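**Student:** I'll drop the sequence and a predicted model, then ask my questions.
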Amino acid sequence: MPSIEFHPLTTVVIVGRPNVGKSTLFNRLTRSRDALVADLPGLTRDRHYGRAVWEGLPYLVIDTGGFEPVAKDGILREMARQTEQALDEADRVIFLTDGRSGLTPGDRTIAERLRQRGKRVTLAVNKVEGMARAVVTAEFHELGLGDPLAISSSHGEGIGDLMDEVLGGIPVPDPSAPSSEERPDRPRIAIVGRPNVGKSTLVNRLLGEERVIAFDQPGTTRDSIEVDFEENGRLYTLIDTAGLRRRGKVFEAVEKFSVFKTMQSIEEANVVVLTLDARQDISDQDAHIAGHVLTTGRAVVLAVNKWEGLDAHRRDRLRQDIARKLGFLDFAHHLFISALDGMGVNGLLPAVDAAYQAAMARLPTPRLTRTLMAAVQKHQPAKAGPFRPKLRYAHQGGHNPPIVVIHGSAVAHIQDNYRRYLENTFREAFELRGTPLRVEFRQGHNPFADRKPKPLTESEENSLRRQRRRGRKLFGKR
């Protein structure tokens, strides 16, 4: 069978100083709100990928953090490294500057770094709404990167001219030809947990590269970063999320947005890897996060990180705490790992695959009904007054999580403990390890409830009168 040639997407990278509007431009180009936007320098830290289309041409756009090439250490240095890695992948570069701040020494430093790389660069001057464009862009000519284009990311002004310049010369692909976007469904894996439990380190370990910033400081990750990757011929989307703190400790507006993005990532994922810190006790916040994951119905893998170097007593105590405080996740795979040195990480993706298959499982109606009948025969639901609920048959009502719909009578009186009994029964019968399962009840419909009685024929009315007279003769008139 001949191989199919896929056409890779053109990669466009947006770079610039902090707070010049890179994320706003990213959202404008991708027609999304994927990147966090606020009037705060340094909000974006990791590189953020998105797909966009301009005049029929699909391309990949990368948002980067504020670029400060001269940073020597700390979080700014890590951000600069992320931008450098994005530039390695770039086919075209948008160098974004701030028209209201004017030309700065930082702009000159970035321009020099871009010239050294030899990439095709388009210079854009942002935030020019309500200003004379020729006057605003005049001083940026000295950067030596061609004619600067005046734009407004927030208002959409000049975006068309900008993208015509950036993507000029790239042929529009034939719509009938396969593209790199034509990929099969893949598991979406969200890595969640409290701050500083090692989520970003785990993401980098799975990817085999420093894809996201892993820094020994709580709150390093602020946005949810999605990364597509392949392992053993299987495609995945990995989502690194911001750490979730207790509501009373979330003060900054940026952190509130980060929490919202993390919650959104959980709901949009297929499998959630709940990451715990083995060097800390299991907290109420861990239980709250686990409860939210369970409420959304996502498949779960429990990863206990920083397991290396712990003594046997600490390990036994932690296992007991997990069983006691997170016992409602007993259906999930429990892995004890070290993201820093890779211990146990090889078992993570197989556990994710198993949980994903369980979440997407197809449950045949005949087997569901047989399992239901066996469960009822073993343990019937409690009576509701003089009546006992009767369960007749079951079928699948959805997946991710699997939903089993049971039809019967008086089902409104079924108690929660019996519902949990049925959930556990179905999970064991179908070996659904790693995913929650929901049972829903449907009250049986009376097929004769909406029927109106047919009018009697003349012979039927005569027969009814004769029966009434016969009854009066036998039993007397009352």
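**Tutor:** Received the coordinates, thanks.

**Student:** From here on, just use CA atoms for contacts and neighbour counts.
**Tutor:** Fine.

**Student:** what's the nearest residue to Leu162 if we skip its chain neighbours?
**Tutor:** Leaving out its chain neighbours, the residue that sits closest to Leu162 by C-alpha to C-alpha, 6 or more residues apart in numbering is Leu149, at 6.7 Å.

**Student:** Same question for Leu145.
**Tutor:** Leu123 is the one closest to Leu145 (C-alpha to C-alpha, 6+ apart), at 6.4 Å.

**Student:** mind checking how far Ser409 is from Phe426?
**Tutor:** Computed as C-alpha to C-alpha, to the nearest Å, the Ser409 to Phe426 distance reads 20 Å.

**Student:** neighbour-wise, which of those two wins?
**Tutor:** Phe426 (21 against 18; other C-alpha atoms under 10 Å).

**Student:** another one to put next to it:
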Amino acid sequence: MKQAEQAMKDADLLLLVIDLMEGATPVDKELIKKIIAQGFKEKIIFVGNKAETAKLKKYDNSIYRLGLGEPLFVSAASGSGTGDLLDKILKKLPNKKLSVSKIKEDYPIIKIVLLGKPNVGKSSLLNSILRENQVIVSDIPHTTREAHDTEFIYQDQKFIIIDTAGLRKKSKVQPNSLEKKSINKSLAALKQGDVAILVTEVNKKIDAQDKKITQEILESGKSVIIVANKWDLISDKETNTIKEYENYYRQTFPYLWWAPIIFISAKYHLRTRKLLDLAKEIKKAREIKISDSQLDKFLKQKIKQHQPSRGKGLKNPYIYKIIQDKTNPPHFIIYVNDPTILHFSYIRFLQNNLRKKFNIIGTPIQIELKKWKNKNI
């Protein structure tokens, strides 16, 4: 309740929404008592929702015993009454101007999406980064139901962090439930981001659901940071403890060998802001543009070091050229005599060396093979 009480104190208005059909619940009554006791009654706009259904029946009379008078009747489903509600809001805010804030062009933006299973500490991590309790944190899973965007500036860099609902196994989620809708919104939020932060609990084993989430991230083409949260719960640490845990994560996520791993404690603010510095480096790597001349030189060096290996057939592969045609993430085209015969291990060899040579960290590198034709270049 601390965050809610602080929000009520900071707010100019409080919209108290009651279900007209259900009437005032014990929770509603208790909440209103607290609001009035704290002197916030004048901030309240009393709203009765589901008027489209309630008008066919009698309203529950309990709403009139709350001491707030008659509510403003609206229908969120049809939009009925929302215009009157807006008029009332504007009337109660005579000295306030409603405006849409515009992001300054001189500030680049990095969008970070927090993903993970329920109760792994995503909201705690966000609060730790901000050093404020802006997000409700609880030991009860699914406290975060919606994806929340938080915008701030850190070291002259504008960040937007999207805190998402926890992702459980599909078999445990009801098809038309609020949780299902929240999960869909979480996955939609992933598409909006630049860097996905996978939050895990270091004191628990990585399971199939953690791996499922990484697959969603990989398919999205987003950059990744793996966070091992709750490092404070690991007792009897020694100098090699962190290396042992890192090896475990690497073995569990072998396909994310290129993703940085950082061990944090959101509870005690341990290394949480280092994530922002790392995200800046990764954003730079996502947007890297390597010139054709640099890539020509790189390719000649690598072929001299290791000749292209054959995958199948009798014909030897020959690489003519490599170019970069896209960013976010970096995408390269390799022109060869026959795309079907170059061994996949050689493609991995080139990916690895592109990372090392041009410092492409935390982001996937996409490589496409094409048959060489002079007219393509």
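**Tutor:** That came in fine, so what should we check first? The structure presented is a predicted model; accordingly, all values stated were derived computationally and were not measured.

**Student:** TM-score for this pair?
**Tutor:** Comparison of the two superposed chains (TM-score structural alignment, normalised by the length of the second structure) gives a TM-score of 0.83, and 365 aligned residues with a C-alpha RMSD of 3.2 Å.

**Student:** related to what we said a few turns ago, give me the neighbour count for the equivalent of the residue nearest to Leu145 of the first structure over in the second structure.
**Tutor:** Taking TM-score structural alignment, Leu123 of the first structure has Phe46 as its aligned residue in the second structure. Phe46 of the second structure has 19 neighbours, counted by other C-alpha under 10 Å.

**Student:** returning to that earlier point: show me the contacts for the aligned partner of the residue nearest to Leu162 of the first structure in the second structure.
**Tutor:** Under the alignment (TM-score structural alignment), Leu149 of the first structure maps onto Leu72 of the second structure. With contacts defined as C-alpha atoms under 8 Å, 6 or more residues apart in numbering, Leu72 of the second structure is in contact with 45-48, 81, 85.

**Student:** Scan these and report the most crowded one.
**Tutor:** Result: Gly48 is most packed of those (other C-alpha under 10 Å), 24 neighbours.

**Student:** three-state assignment of that one?
**Tutor:** Per DSSP: H, G, I helix; E, B strand; the rest coil, the secondary structure class of Gly48 of the second structure is strand.

**Student:** one step back: want to try CSV for the contacts of Leu72 of the second structure, with distance to Leu167 of the second structure as columns?
**Tutor:** Shown next, in CSV, are the contacts of Leu72 of the second structure (distance: C-alpha to C-alpha, whole Å):
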residue, distance to Leu167 of the second structure
Ile45, 35
Phe46, 34
Val47, 33
Gly48, 33
Gly81, 36
Leu85, 35
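
**Student:** picking that back up, gap between the residue nearest to Leu162 of the first structure and Leu29 of the first structure?
**Tutor:** Taking C-alpha to C-alpha, one finds Leu149 of the first structure at 16 Å from Leu29 of the first structure.

**Student:** residues near the aligned residue in the first structure for Lys274 of the second structure, how many?
**Tutor:** Here Lys274 of the second structure is matched to Gly347 in the first structure, going by TM-score structural alignment. Using other C-alpha under 10 Å, Gly347 of the first structure has 12 other residues around it.

**Student:** secondary structure class for Tyr59 of the first structure?
**Tutor:** Tyr59 of the first structure ends up strand, using three-state DSSP.

**Student:** That one maps to what in the second structure?
**Tutor:** That one, Tyr59 of the first structure, aligns with nothing by TM-score structural alignment.

**Student:** now the strands for the stretch 51-200 of the second structure?
**Tutor:** 72-73, 109-115, 148-154, 157-163, 195-201 (DSSP state E, counting those that start in this stretch).

**Student:** An error on my part: the question was meant for the stretch 201-350 of the second structure.
**Tutor:** With DSSP E, counting those that start in this stretch as the criterion, the stretch 201-350 of the second structure has strands at 223-229, 261-263, 319-326, 331-336.

**Student:** out of these, which comes closest to Ile288 of the second structure?
**Tutor:** strand 319-326 (9.3 Å; C-alpha to C-alpha).

**Student:** That closest one vs the first structure - mean distance after superposition?
**Tutor:** Its aligned residues in the first structure lie a mean 2.7 Å from strand 319-326 of the second structure after superposition (mean C-alpha distance after the TM-score superposition for the first structure).

**Student:** Let me have the strands of the stretch 51-200 of the second structure in JSON lines, extended by distance to Ile89 of the second structure.
**Tutor:** Below are the strands of the stretch 51-200 of the second structure laid out as JSON lines (distance: least, C-alpha to C-alpha, whole Å):
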{"stretch": "strand 72-73", "distance to Ile89 of the second structure": "11"}
{"stretch": "strand 109-115", "distance to Ile89 of the second structure": "32"}
{"stretch": "strand 148-154", "distance to Ile89 of the second structure": "23"}
{"stretch": "strand 157-163", "distance to Ile89 of the second structure": "28"}
{"stretch": "strand 195-201", "distance to Ile89 of the second structure": "37"}
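
**Student:** Of all the ones you listed, which one is nearest Lys29 of the second structure?
**Tutor:** Short answer: strand 72-73, nearest of these by C-alpha to C-alpha, at 17.9 Å.

**Student:** Comparing the closest one with the first structure, how large is the average distance?
**Tutor:** Looks like 1.9 Å for strand 72-73 of the second structure (mean C-alpha distance after the TM-score superposition for the first structure).
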